[in-house]
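[1] pasting the sequence and the predicted model now:
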Amino acid sequence: MLITTSFRANEQTIETAKALAKDLHGDYVERRKQSVKQLAMKRGDVLVVGKERFEWYQPNGEKFFFHPSSAMFRVKRLLRGEKDPLIEAAQLKPGDSFLDCTLGLGADAMTASCATGRNGRVVGIEKNPITALLVREGLNTWETGIEEADEAMKRISVISGDSIEQLKKYPDCSFDIVYFDPMFEETIQESTSIAPLRHAAEHDFDHEAAVQEALRVARKRVVLKDHWKSTRFIADSYQFHVIKRKTAQFHYGYIEKEKSPL
């Protein structure tokens, strides 16, 4: 991967790009007057470090950068006192802890952070280090104009790594809720913000092993979001209770470990 800066970058931005090149084991190149297309011809992936945001240009021509996207609609609904299907499936309450094992763009983690509040804890695991970098940076710097949303974003901790290996590091009952939103077995029409992540996503995910670790780490529930036709809701060693939604292409399922107090 090549790491460069936006045009007319200041010294701080240049130093940030050089530091990221070391962290990501990539090569820093001066931008000069080169276009991203010219740089991509040399290596493929190009990470452009700008003053306002980072942009990841992929070999297939897709461009990815952090944006709260659909999470903002969900957060606004929560702030109005309306319901969210993930929050309902997870039975999330203020002060709860939530581990998102498939962070992606962070929309679910942002919604969970809003629901769990200032006394809650939200951690997101993302296997792809570039995605993790962009989302971590975006969560810490993006300004939505809504104080509660900005605070919720900044409360999220992002971990770059394999979700199963990370789960193994946690003691029993470390989080109230452990959550998975893996790549669907069935293809559905994706939003433009999610589409660039498909080639970078984890496609060889050992779901059954992950659920077994999640059941150890969770105090209350393990929650799965998947296509309504998915075979992952049922396995030899577990079965999710599926919340069927008539008009949705995906459902939520959960395995409950203990009854939450009313």
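    Okay, I see it. Model, not experiment: these values are computed from the prediction.

[2] every contact and neighbour count from this point should use C-alpha atoms.
    Will do.

[3] can you give me the helices in the protein?
    Applying DSSP state H to the chain gives helices spanning 11-23, 36-43, 71-79, 85-90, 107-116, 129-141, 147-154, 163-169, 207-217.

[4] quick one: closest of those to residue 178.
    Of all those, helix 207-217 sits nearest to residue 178, with 6.0 Å by Cα to Cα.

[5] residue contacts, residue 135?
    66, 104-106, 158 (Cα atoms under 8 Å, 6 or more residues apart in numbering).

[6] so of the helices of the chain, which one's packed in deepest?
    Mean neighbour count (mean count of other Cα atoms under 10 Å) peaks for helix 107-116 among those, with a mean of 26.

[7] that older thread, wait, which of the helices of the chain is closest to residue 55?
    helix 129-141 (7.8 Å).

[8] distance from the chain centre to the closest one, please.
    9 Å (Cα atoms, centre = their mean, to the nearest Å).

[9] surely residue 226 and residue 252 touch.
    Yes - in this structure, residue 226 is within contact of residue 252 by Cα atoms under 8 Å, at 6.6 Å.

[10] for the chain, which strand is longest?
    Criterion DSSP state E: the longest strand present in the chain is strand 218-227.

[11] with adjacent residues omitted, what lies nearest to residue 156?
    Residue nearest to residue 156 in three dimensions, not counting chain neighbours: residue 122, with 5.2 Å by Cα to Cα, 6 or more residues apart in numbering.

[12] OK, contacts around the one you found?
    97-100, 109, 112-113, 155-157.

[13] now these in JSON lines, with distance to residue 126?
    Formatted as JSON lines, the contacts of residue 122 follow (distance: Cα to Cα, whole Å):
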{"residue": "97", "distance to residue 126": "17"}
{"residue": "98", "distance to residue 126": "14"}
{"residue": "99", "distance to residue 126": "11"}
{"residue": "100", "distance to residue 126": "9"}
{"residue": "109", "distance to residue 126": "12"}
{"residue": "112", "distance to residue 126": "16"}
{"residue": "113", "distance to residue 126": "17"}
{"residue": "155", "distance to residue 126": "16"}
{"residue": "156", "distance to residue 126": "13"}
{"residue": "157", "distance to residue 126": "11"}
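
[14] second one coming, line it up with the first:
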Amino acid sequence: MTPLPLAVTTSTKTDAATVREARAVAQRWSLPFLSRRSSEGIAPWLGTKVEALLVVGGDGVTLWEPQGSFGFHAGMAHLRRMRLRQGQRDDAFLKVAEIVPGDAVLDCTLGLAQDALVASLAVGPTGRVVGLEKSLPLCIVAAEGLQRYDRGADSCAIEVLHADAHAYLKTLPSKSFDVVFFDPMFAKPKKAQPAFDVLRRFAEHAPLTPEAVEEGRRVARRWVVVKGARHTDDLKKVGIEPAPTSRFSDVIWGRLPALP
């Protein structure tokens, strides 16, 4: 039997509430729900019954595959938000994007929403942040994780859409967002925790194209911002000159103005 590409189940600590929540997650994303006994492990399922599993439990929604697992965690975004709340405006993303309260930001490569979380605080409750994620498993982990994250009344909610960024940009009217942001997966991965290796296997690896950037410039009112890896030509490939940054940073930033 061919394994299902993706399904939803519960954690080992199964109760009626967890089952209801897991079934709701499966329904929201049009995925099959697999019932699981409280003592039943999922290892025998992976690669045989299903290629990957979304496990719903007390810690939220976790994605499992034969090589490991990962779940949503605010991580460094939480620390960056703390600094912003303390009045520190030295966040590299916010500086290059020049995001202000009330702005509308389109994150074309949401991932686990690290930069989107920072943007949601920077734009405040009157602003808007939309995140696009092409990978369905990543999109679900991010969307479900953000639903459970206590962002506070000083941040706007992040709207998560399962969509290809270039195709979605083409559907938008010109000047729809103040800032359009791209953070494509680095072609040369740096050493990271095993969970990031799992994330990377599910992420979209198609390189950012000049055509997508031009669509972003049409949709933007002010800037298209792109993040790249240091010691690569990621930005120059799409016609962007990297901005000066700390020599200790692993990433580089650049931007282009919106089209007239």
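    Okay, I see it. This structure is a prediction, so every number in the text was calculated from the model and none was measured.

[15] can you calculate the TM-score here?
    With the length set by TM-score structural alignment, normalised by the length of structure 2, the two chains reach a TM-score of 0.87; 251 aligned residues with a Cα RMSD of 2.2 Å.

[16] circling back: so which of the contacts of residue 135 of structure 1 is the closest to residue 80 of structure 1?
    residue 106 (21.0 Å).

[17] so what corresponds to that closest one in structure 2?
    In structure 2, the residue paired with residue 106 of structure 1 is residue 113, using TM-score structural alignment.

[18] distance of the nearest residue to that match once chain neighbours are set aside relative to residue 233 of structure 2?
    Nearest residue to residue 113 of structure 2, sequence neighbours excluded (Cα to Cα, 6+ apart): residue 142, at 6.5 Å. With the distance defined as Cα to Cα, to the nearest Å, residue 142 of structure 2 ends up 29 Å from residue 233 of structure 2.

[19] hang on, isn't residue 75 of structure 1 packed against residue 108?
    No - using Cα under 8 Å as the test, residue 75 of structure 1 is too far from residue 108 to be in contact (9.9 Å).

[20] please report how far residue 240 of structure 1 lies from residue 148 of structure 1.
    Using Cα to Cα, one gets 32 Å for the distance from residue 240 of structure 1 to residue 148 of structure 1.

[21] which residue in structure 2 lines up with residue 92 of structure 1?
    In structure 2, residue 92 of structure 1 lands on residue 99 (TM-score structural alignment).

[22] before we move on, what about residue 118 of structure 1?
    Per TM-score structural alignment, the equivalent position to residue 118 of structure 1 in structure 2 is residue 125.

[23] just give me the neighbour total for the closest residue to residue 6 of structure 2 other than its chain neighbours.
    In space, and not counting its chain neighbours, residue 6 of structure 2 is closest to residue 52: 5.0 Å by Cα to Cα, 6+ apart. Neighbourhood size, residue 52 of structure 2 [other Cα atoms under 10 Å]: 22.

[24] for the one 10 residues further on, same thing?
    For residue 62 of structure 2, the tally of surrounding residues (other Cα under 10 Å) stands at 22.

[25] pull up the gap between the residue nearest to the match of residue 118 of structure 1 when sequence neighbours are not counted and residue 104 of structure 2, please.
    Leaving out its chain neighbours, the residue that sits closest to residue 125 of structure 2 by Cα to Cα, 6+ apart is residue 156, at 4.3 Å. Separation of residue 156 of structure 2 from residue 104 of structure 2 (Cα to Cα): 10 Å.

[26] touching both of the two, which residues are there?
    Common neighbours of residue 156 of structure 2 and residue 104, counting by Cα under 8 Å, 6+ apart, are 123, 127-129.

[27] any idea which of those is closest to residue 42 of structure 2?
    Closest approach to residue 42 of structure 2 among those (Cα to Cα): residue 129, at 35.6 Å.

[28] picking up where we left off before, separation between the residue nearest to residue 156 of structure 1 and residue 248 of structure 1?
    Separation of residue 122 of structure 1 from residue 248 of structure 1 (Cα to Cα): 26 Å.

[29] ok, residue 225 of structure 1 next?
    Per Cα to Cα, residue 225 of structure 1 is found 11 Å from residue 248 of structure 1.

[30] cool, residue 184 of structure 1 as well?
    Plainly put, residue 184 of structure 1 is 14 Å away from residue 248 of structure 1 if you go by Cα to Cα.
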